[in-house]
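Visitor: structure for this input, please:
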Amino acid sequence: MELEFTGEIFHWRGPAPHHFVTVPTDVCQEIQEVAARLTYGWGVIPVGVRVGDTDWTTSLFPKNGGYLVPVRADVRRAEKLELGDTVTITLMLDAD
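Guide: Modelled structure (predicted):
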């Protein structure tokens, strides 16, 4: 299952600071339809992600009824991404 969307990179300054992109509500609804088959606990869902020419694996983090995509520093450097940039993200979920 592949899902594509755009979103803005933001910095969360919590106990484990990181950069994220919020998954839009309509995409979250599609993910929630298969989430029970994919999660490995705490609502976290393993995914493949593509931004530009960079692919990586990570996990979606549940937040306020939706999900966040973490965007690692090496990905931001490779794609020349900065805080506040709008990016197109492709999520690959193994929903079979």
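
Visitor: when you work out contacts or count neighbours from here on, use the C-alpha atoms and nothing else.
Guide: Noted.

Visitor: okay, buried residues for the longest helix that the chain contains please.
Guide: Among the elements of type helix in the chain, defined by DSSP state H, the one spanning the most residues is helix 25-38. Using 16 or more other C-alpha atoms under 10 Å as the test for burial, helix 25-38 gives Cys28, Ile31, Gln32, Val34, Ala35, Leu38.

Visitor: these: which two are farthest apart?
Guide: The widest separation within those, taken as C-alpha to C-alpha, falls between Cys28 and Leu38 and amounts to 13.6 Å.

Visitor: alongside the first, I'd like the structure of this one:
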Amino acid sequence: MIVNVTGVLYRWESRRDDWYFIPLPEEVSADIREVPRPGRGFGSIPVEVTIGSSRWRTSIFPDAGRGVYVLPLKRSVREREGISDGDAVRARLDVFDG
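Guide: As a prediction, this is how the structure comes out:
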């Protein structure tokens, strides 16, 4: 499943270190939830992400408070792509089914 999303980057306030995430839209999160998958740690789902010229593999995670999946965005990508807290970010996700 390939999806294109836009979300506003936010800093996870529960941690002292810098963890940043992009929330996926509700309808995209619902579509991802519908695909049966084997259980993984923290409900994570492996993805390949493209933002600008950056491409890498990571996992998305369910955020119970928001009711959507969130995409972690590491510092190296934020710096390379010039992304800051509060920016709207466009991403292409190749969501792995198995």
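
Visitor: what's the TM-score for these two chains?
Guide: Comparing the two superposed chains by TM-score structural alignment, normalised by the length of the first structure, the resulting TM-score equals 0.88, with 95 aligned residues with a C-alpha RMSD of 1.6 Å.

Visitor: of the buried residues of helix 25-38 of the first structure, closest to Leu81 of the first structure?
Guide: Nearest to Leu81 of the first structure among these is Cys28, at 23.6 Å by C-alpha to C-alpha.

Visitor: what sits against the closest one?
Guide: If a contact means C-alpha atoms under 8 Å, 6 or more residues apart in numbering, then Cys28 of the first structure has Gly66, Tyr67 as its contacts.

Visitor: one more: Val77 of the second structure?
Guide: When contacts are counted by C-alpha under 8 Å, 6+ apart, Val77 of the second structure touches Ser54, Ile83.

Visitor: any idea how far it lies from Ile32 of the second structure?
Guide: With the distance defined as C-alpha to C-alpha, to the nearest Å, Val77 of the second structure ends up 24 Å from Ile32 of the second structure.

Visitor: start and end residues in the second structure for stretch 77-89 of the first structure, please.
Guide: When the second structure is aligned by TM-score structural alignment, the counterpart of stretch 77-89 of the first structure is residues 79-91.

Visitor: tell me the centre residue of the first structure?
Guide: Centrality entry for the first structure: nearest residue to the mean C-alpha point is Val69, 2.1 Å, by C-alpha atoms, centre = their mean.

Visitor: touching, it and Thr57? I think so.
Guide: No: using C-alpha atoms under 8 Å, Val69 of the first structure is not in contact with Thr57; the gap is 10.5 Å.

Visitor: mutual contacts of these two, please.
Guide: Taking C-alpha under 8 Å, 6+ apart as the contact definition, Val69 of the first structure and Thr57 share no neighbouring residue.

Visitor: quick one, what contacts Val21 of the first structure?
Guide: Residues touching Val21 of the first structure, when contacts are defined by C-alpha under 8 Å, 6+ apart, comprise Gly7, Glu8, Ile9, Phe10, Leu68, Val69, Pro70, Val71.
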